[in-house]
Each structure stands twice: as C-alpha cells, then as structure tokens.
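J.: Predicted model, plus sequence, below.
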Amino acid sequence: MGPMLSRGRGTAVVPPQWAPSAGELAGDGAVWAWQEPAVLLVEDDAADAMLVEELVADSTPGMRLTWARSLGEAQTELANGRPDCVLLDLHLPDAQGLAALERVLRAADGVAVVVLTGLAEEQTGLAAVAAGAQDYLVKGRVEPELFGRAVRYAIQRKQAEQAAVALQASQMRAQENSRLERGLLPTPLLRPDCRVEVVARYRPGRAHALLGGDFYDVVQSADGTVQALIGDVSGHGPDEAALGVALRIAWRTLVLSGAGAARQLRMLEEILSAERSGVEVFATLTVVSMSPDGETVGVTRAGHPGLLVRSGSRVERLEVPGGPALGILPPGEFAWPAHELRLPAGAGLVLFTDGLFEGRIGEGNERLGEDGLLRLAREAGTLRPEAFVDALIGRAEALAEGDGGLLDDVAVVHLTRGREATEDR
C-alpha cells in the first residue's frame, strides 16, 4: 500500500464515541453528544487523498469529507461554507509550508486545522501547531483507529480555545463596566458638618443589562453651598456611560473651581460636543444649588424632567423654566435660565431621570408618566429619605413588571435640608 496517515506524537486523545457539542463548550448546559464532523481535505496528491478517504471509511464512516486539490479550491470551499476541521497538506501547488497554514487560518477563522506532514517533517508539524494549527498528522504510518480521534480532538480543542477567548473578553468587559460604574456612582463630596442629607440610587435598565448614560453627583463648594447634578446621555452602553462619567467629573471640577450654574452648562456642552460618538448624541441634566443656610435653592434645567419637592408628608412636582438638552444646539447659542425657590426647614428635593416613569403599566400598556410617579411619591410621602427613594423605585418597578420591568436606567438623588421629622411606615 502507499503512504497513509497516523497521529503525531505528544497529543492526548478523547474517547472516540463522545465529543462535546459547541453548546457544551459555550456553557449552556448541553449534554455531550455524538457529532459527525464535516472535514475539508486540502491535498494535491490523489493517492494520499484516496487513502484519507479509506481512513474515514474505516474509522468514522459518518464523517463528511470534501476534497480540495489546491489552496485556491480550499478558499472557494471555505467561502461557501464552514467545515468543522481542515486537513491541510503543507506542500501544495499554490502554497508551501507555514505560509499555506497562515492563509488557511485567515480564510477559516474559528475552524480547527490539522496539518499533514511527511515522515521527516515532524518539526514542521510542531511549528505548525505553534503557529495556530490544532494538531498534525504524519504521512506514512497506518493507524486508522486513531484518525477519527485526532479530528474530533482538534475540533474540541479549537472550540475550547474560542470559549476561553470569549470568557476573557467577557471578563475584560466586566472589569471595564466596573470602572465605569465606579465613575457613575460617586461618593458625595460633603464636609463633616454639612446639614444636607443625601440619598442616591442608580440602577441600570434591564433592556441592556449593564450600564447606561445616567449619571449624578453632589459636591459642597468652598462657601458651603451644596450643589447636585443629575443627567442622562441619550442611548445605552459603554460609550454613553463613559460620556456620562466624563461629564460628571468635569462638572465636579467646575464646582470646585467656583463656576456658577450658567458656566457649568456652557462648559459641559462644549465637552459633550467634543467627546460624543456622533452628532445625534445629546444629554439632559438638572443642576441644583442649595445655599449654605438651606433656605434657597437654585434650579437650572437643560431638557431634563422636573423634580419633586417634599415638605412634611406633602409631595409636589416642580418643573421650572429651562432650556434645550446639551448637544441640540451649537455650543454658545443658548443660555439656560436659573430659577430660585425657597425651601422650608426639613424639606427635601428629589431629582430623577426619566427611566423612573417611562415604564409601561396596566392593561392599556401606557407609560407611568410624571403624574403617575407623583401619585406613587405621595403614597410614600411619610417615609424617611432612604425608604422613600427605595419605595419609589420599587413601586415603579412593580407596576412595570408586565412590560419586563423598568427598561431604562434609573438615577435618583434625594436632598434634605436638615433631617426630616418623619417615621418609616
């Protein structure tokens, strides 16, 4: 008989009757199952190709074998469909050695590759494995019972490599999201003797599972004024979250440098215009400034929803005059008006993003809306700040359960002048 194929040395084998499915390796709980692989043989020698067919018939009759006589033919086959494994001879009329392997790896991304070498080319086989092949087979040795195992093992090894790469990418995304979350969830910068109580909550929406563009911050400036920011970058995902973090950090810097609300918004709009991923991206926000004695509060709105005012057990909605969201008009074309209000002792302000009231509720699948949110707030009006905020989010979430819960991000900031004389229910 002419030359045949056998296993290269140094490679473990798995039981021939079982092989893991792609689902099993991806971690979806699939069971191990018999799978007959599809194999593309790239071999210009007709005798060697016929012997590979005999090996398939003897070891794995169900294997689907396709024969390509050149690398050009192989690339055409790969363009029309992806096999589970490529058996590659390194001596082809249109490609030689590791250059042939490199071209196959580019054309067959995600496909296991097993190279075919001669008896005196074992070092070439090892070099091919180092260059990206899953295994190598040596021509000239007759071991048909191991042939099927070699192919299945190569497929399994490639799937395991892809699963490991996917896991590493997932871990890197999780680490990046963790860094973004730390930027989105700042620690309020307040003096120890500050008499303003701050309760803040952030919850990413279920629709995108990770992070969105909602952001907030609270900073006490040098003269004792407590300033708070809440905002929402349009869209969801890491890009929007990163832009939200950039705007929040820039705002904190502006507050600490003594900039007033008007200058803060002008500078934030310039930063948004420079940092956003596209001209369609905009941001809504509200800035409040509570005087050192807590009696007066300045409110500046840029396309953002209104706020809630709590006084005793009473809750009212306040929507002061404002202006367009940042990024809608060219920088410098609009000056946002500031509105001043007086705040009784023990009163509180509640700032929030629109994700809190945009959930769909009831049989009519209508949005909760700001009126519905006000109703929920009044029902929880006697609760202390932390319990009030948690109840507000929880009740809005419960009402939206039929539509999958609150799909958008939610940020809430509760500011209280002094400590409210209320009790939990």
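T.: Nice, I can see it.

J.: When you work out contacts or count neighbours from here on, use the C-alpha atoms and nothing else.
T.: Fine.

J.: can you pull out the helices in the stretch 251-400 of the chain?
T.: 261-275, 369-379, 385-399 (DSSP state H, counting those that start in this stretch).

J.: of all those, which lies closest to residue 314?
T.: Shortest distance between residue 314 and the helices of the stretch 251-400 of the chain, using Cα to Cα, is found for helix 369-379: 6.8 Å.

J.: residue contacts, residue 119?
T.: Going by Cα atoms under 8 Å, 6 or more residues apart in numbering, residue 119 touches 138-140.

J.: my guess is it is in a helix, correct?
T.: No: counting by DSSP: H, G, I helix; E, B strand; the rest coil, residue 119 falls outside a helix, being coil.

J.: Mind putting the contacts of residue 119 into JSON lines with secondary structure?
T.: Output for the contacts of residue 119, formatted as JSON lines (three-state DSSP):
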{"residue": "138", "secondary structure": "strand"}
{"residue": "139", "secondary structure": "strand"}
{"residue": "140", "secondary structure": "coil"}
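
J.: Below is structure B, check it against A:
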Amino acid sequence: MTAAAVGEPAGEDRPETLLLVEDDAGDALLIEEFLADSGLHARLTWARSLGQARELLTDGESPGCVLLDLHLPDAQGLDALREMLAAAPSAAVIVLTGLSEERAGLAAVSVGAQDYLVKGQLEPRWLGRAIRYAVQRKQVALSAAALQVGRLRAEENARLERGLLPRPLVSDDRLNVVTRYRPGRVHSLLGGDFFDVVETADGAVHAVIGDVAGHGAAEAAMGVCLRVAWRSFVLAGLSGARLVGMLEELLLAERDDSEAFVTLTSVTVAPDRERAMIVRAGHPGLLSYDAAGRVRLVEPPGGIALGMMPGLGGWPEEPVPLPPGGGLVLFTDGLFEGQTGPDGERLDLAGLVELAREAGGAGLDAERFVDALISGAEAASADHGGLDDDVAVLHLGWRAP
C-alpha cells in the first residue's frame, strides 16, 4: 500500500483523495503517471487487494473516489464492486475494465458505480475528467438522498404531531383552550410530550398533559399511543386514578425499553367550573389563576410516574377549588428547566410562577399569556443555550356564568 500526491502542487486547492484498488503494479504505475499529467490535484493511495482497501478505509478518511479493478486476488467482478460500495458508501466508484469487458463496465454502472474506464484506452485528460464528473455525480446523488430522508422525516414528524397535538374536542363556547408545543433546540424534532382536551356529554371537561422520557420517534410514537388511548378511555366514561392505571397497563404492554416511563397530569373540571379533580403521576404541578389575574401554583399530592414501579403506583384523586372566570395552565418540565446561571441554576417552578404573575398582572388574554410564559422562559435561559427540552403548554380557561 502506498500513498502519493500527484498533479498540481499542494496548497492551490484541496486535493481530491483517491483510492486505487489494483493488483497489477504496472497498471498502478501507469494510472499514477496519467493522474500526474491530467491536471487533477489529487492524493492517490494504492491498495493491492480488496482486503487492504478495507483496512485503509477503516484506518483513514473515506476517499472522494475509488478506482476499482474488477479482477482482484480476493474479489472478482460485480461482487468486488458490491463489497466496495458497502465499504465506502460516500465515495464515487469508477470501475477499471479490460478492452473486452465493456459489458462488464455497463453492468457495474447499473449496480452502483458512477462510471467505467477501459484500461487500454486511458488518456490523462479523460482520466481527470472522469474522476471529476464521477465525484460530482456522487455528491448530487448523496444530496438527493439526504433531501429524500429529510422529506420523509418531515412527513413522519407531521404525522406524529397530528397524533400528539390534536384539536381539543369541546363544544362549550365559554371555554378558552390554548395549546402550544415547541420542540427542544437540541433535537428540533418532536419528542414525547403530549396533551389533549375533551368535553363529555355531562359538561365535564377532561384535560391531560404528559411527557414520555426521552426524545425521538419511539418516544413520540408512545406519546401518540397514550394520548389516543386517554381520549378513548375518557369517551368511554373512565376518569381519575382508574384511567391513569389503564394508561400504565398500556405503557407496559407497548414499551420496548423496560425502563421507559411517563409523567402526566390528568384533570377533570366539573360542569359548574367551580372545582377540578386532579391526578398527578410524577408530573410537575400546574398554575391556577382567577379573573383578576392572580396566579398560584397548585401541587396536589400525586403518585409516581407510569412505568417506574409497575403495579405499585397509587394515584390519589385530589379536589381543587377553582375561581370563577379563571383557568388552569398545565405544562411539561421543559418550560422551567432551562439553565439561567453559570453554575447550573434553573428557572425552576418558583421562577415560572413569577413569570406567570407578571404576565397575569399585565391583563393579557389567554394566547398572549401562554406565549409570554414561553418567551419569558426562553429569555431567562438565552445566555445558556435556551430551552433544550420539549415544551408543551395547555391553557384551560372559562368565562364566569
């Protein structure tokens, strides 16, 4: 195995990195001379077999282009090409064939090579041009593949978003429901935060907000599963601790990771809007405010997160009085866990309550109130990377009769 710089002097352009896989020393020397005369600024590495080529690819950077002989001591024909394509998926591959093997060259292109060259017809200018064009075609193909992956990911994200963040199912025009979701800056995709609001035939309003631990498609899919199940259970007449227990059973049946867990808060607001029954499973508290904009943090007793200790999580259902013309704000921990100081200080719940009181005191409407909470939390952590976790906020308000 040898490496040599050929073509133009180093420093004028970034050299093209080439790997020649050729067992014939005479052919290898001829190709090196042609490259030197081609005007292509390149750094050539020579491997005598496919095995040596794999070692080079493992130990060093991937080359921009591979010149591959189809007759090697340890690999022959299209099998050699397939193995090289698998070993260097980001490199352009040009196959080197004999005078009587043009059909083999065409077959190689159909398998995945960017081009083929006949050894007996090589000329310096054609060799340099073929390498440039092959590298460009490979870069275009890689870019197109990346765009396709991005498009498919965006479509998947949109489907998950529709499942995680549904339209509230309410008919009472006195209700004021505002929802917001903002993915964390680290991953910029949906995580496992979910919420929902359903009004049942008796006039009660049921709301849930939850957070599947972790980020990614699996967590988002689990969030969709739990959110849809929650709505189904509510419409079937379940509520309170029994409903939460059913959700844990579903989590245990569906999760791939035995350590996966979910925090959530489930709220049932009575038809008279004077009280709510709240069940918390490892989730942070919620905010309550009155018609004058006075805000307080509500943290009724709760149980452990779903899936933490299966079958052992008793979840008390706690009544909470509600002020006329007020509302509730449910949220996930991403809203208050942003770093605000150089020593790891966090906004925390106390800081969030202060933000809410400032916004409530300003007499903002529900949408502006929720947006002020999120923008205030972002501003507080802006000097330390901003909010890096998903943020979900659910506002549930009502006008006084």
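T.: Arrived safely. Bear in mind the structure is a predicted one, so any value in this text is a computation, not a measurement.

J.: So after superposing, what's the score?
T.: TM-score for the superposed chains, counting by TM-score structural alignment, normalised by the length of structure 2: 0.90, backed by 388 aligned residues with a Cα RMSD of 2.3 Å.

J.: mind putting the helices of the stretch 251-400 of structure 1 in a markdown table, mean neighbour count and distance to residue 248 of structure 1 included?
T.: A markdown table is the format used below for those (neighbours: other Cα atoms under 10 Å; distance: least, Cα to Cα, whole Å):
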| stretch | mean neighbour count | distance to residue 248 of structure 1 |
| --- | --- | --- |
| helix 261-275 | 19 | 9 |
| helix 369-379 | 17 | 25 |
| helix 385-399 | 19 | 22 |
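
J.: For these, give me TSV that also has distance to residue 22 of structure 1.
T.: Formatted as TSV, those follow (distance: least, Cα to Cα, whole Å):
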stretch	distance to residue 22 of structure 1
helix 261-275	40
helix 369-379	45
helix 385-399	37
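
J.: Relative to residue 73 of structure 1, which of the ones you listed is closest?
T.: helix 261-275 (47.6 Å).

J.: ok, back up a step: filter the contacts of residue 119 of structure 1 down to the buried ones and hand me the ChimeraX line.
T.: Burial among these is assessed by 16 or more other Cα atoms under 10 Å; the matching ChimeraX selection reads:
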select :138,139
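
J.: now, which of the contacts of residue 119 of structure 1 sits nearest residue 395 of structure 1?
T.: residue 138 (68.2 Å).

J.: thinking that closest one is in contact with residue 87, fair?
T.: No: with contact defined as Cα atoms under 8 Å, residue 138 of structure 1 does not reach residue 87; the gap is 11.6 Å.

J.: residues shared between the contacts of the two?
T.: Joint contacts of residue 138 of structure 1 and residue 87 (Cα under 8 Å, 6+ apart) are residue 116.

J.: Residue range in structure 1 corresponding to the longest strand seen in structure 2, please.
T.: Counting by DSSP state E, the longest strand found in structure 2 is strand 205-215. In the comparison with structure 1, strand 205-215 of structure 2 aligns to the range 226-236 (TM-score structural alignment).

J.: One more: stretch 180-188 of structure 2?
T.: Under TM-score structural alignment, the counterpart of stretch 180-188 of structure 2 in structure 1 spans residues 201-209.

J.: Distance from that stretch to the middle of the chain?
T.: With Cα atoms, centre = their mean, to the nearest Å as the basis, stretch 201-209 of structure 1 stands 12 Å off its chain's centre.

J.: So which bits of that stretch are buried?
T.: 201-205.

J.: And the longest helix that structure 1 contains against structure 2, how far off on average?
T.: Longest helix in structure 1 by number of residues (criterion: DSSP state H): helix 144-184. Here the mean offset of helix 144-184 of structure 1 against structure 2 after fitting is 1.6 Å, by mean Cα distance after the TM-score superposition for structure 1.

J.: I'd like to know which elements that helix is packed against.
T.: strand 5-7, helix 22-26, helix 46-59, strand 85-89, strand 112-117, strand 212-220, helix 238-256 (3 or more Cα pairs under 8 Å, 6 or more residues apart in numbering; DSSP states H and E).

J.: Need the buried residues of stretch 201-209 of structure 1 in TSV (columns: distance to residue 109 of structure 1).
T.: Formatted as TSV, the buried residues of stretch 201-209 of structure 1 follow (distance: Cα to Cα, whole Å):
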residue	distance to residue 109 of structure 1
201	44
202	41
203	38
204	35
205	35
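
J.: Looking at the residues you listed, which one is closest to residue 245 of structure 1?
T.: For those, the nearest to residue 245 of structure 1 is residue 202 (13.3 Å; Cα to Cα).

J.: From residue 367 of structure 1, how far out is that closest one?
T.: 21 Å (Cα to Cα, to the nearest Å).

J.: Check residue 257 of structure 1 too.
T.: From residue 257 of structure 1 to residue 367 of structure 1 the distance is 41 Å (Cα to Cα).

J.: Same question for residue 155 of structure 1.
T.: 50 Å.

J.: Looking at the two, which is more packed in?
T.: residue 155 (27 against 14; other Cα atoms under 10 Å).

J.: Just give me the match in structure 2 for that one.
T.: By TM-score structural alignment, residue 155 of structure 1 lines up with residue 135.

J.: Need the helices and strands packed on helix 144-184 of structure 1 in CSV (columns: distance to residue 145 of structure 1 and mean neighbour count).
T.: Formatted as CSV, these follow (distance: least, Cα to Cα, whole Å; neighbours: other Cα atoms under 10 Å):
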stretch, distance to residue 145 of structure 1, mean neighbour count
strand 5-7, 9, 22
helix 22-26, 24, 16
helix 46-59, 5, 16
strand 85-89, 17, 26
strand 112-117, 17, 27
strand 212-220, 55, 27
helix 238-256, 51, 21
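
J.: Switch the ones you listed over to a markdown table; also include distance to residue 318 of structure 1.
T.: What follows is those, written out as a markdown table (distance: least, Cα to Cα, whole Å):
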| stretch | distance to residue 318 of structure 1 |
| --- | --- |
| strand 5-7 | 77 |
| helix 22-26 | 51 |
| helix 46-59 | 77 |
| strand 85-89 | 66 |
| strand 112-117 | 63 |
| strand 212-220 | 19 |
| helix 238-256 | 23 |
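
J.: Quick one: residues contacting the aligned partner of residue 66 of structure 2 in structure 1.
T.: Aligned by TM-score structural alignment, residue 66 of structure 2 pairs with residue 86 of structure 1. Applying Cα under 8 Å, 6+ apart, we find residue 86 of structure 1 in contact with 39-42, 111-114.

J.: what's the counterpart of residue 275 of structure 1 in structure 2?
T.: So, by TM-score structural alignment, residue 275 of structure 1 is matched to residue 254.
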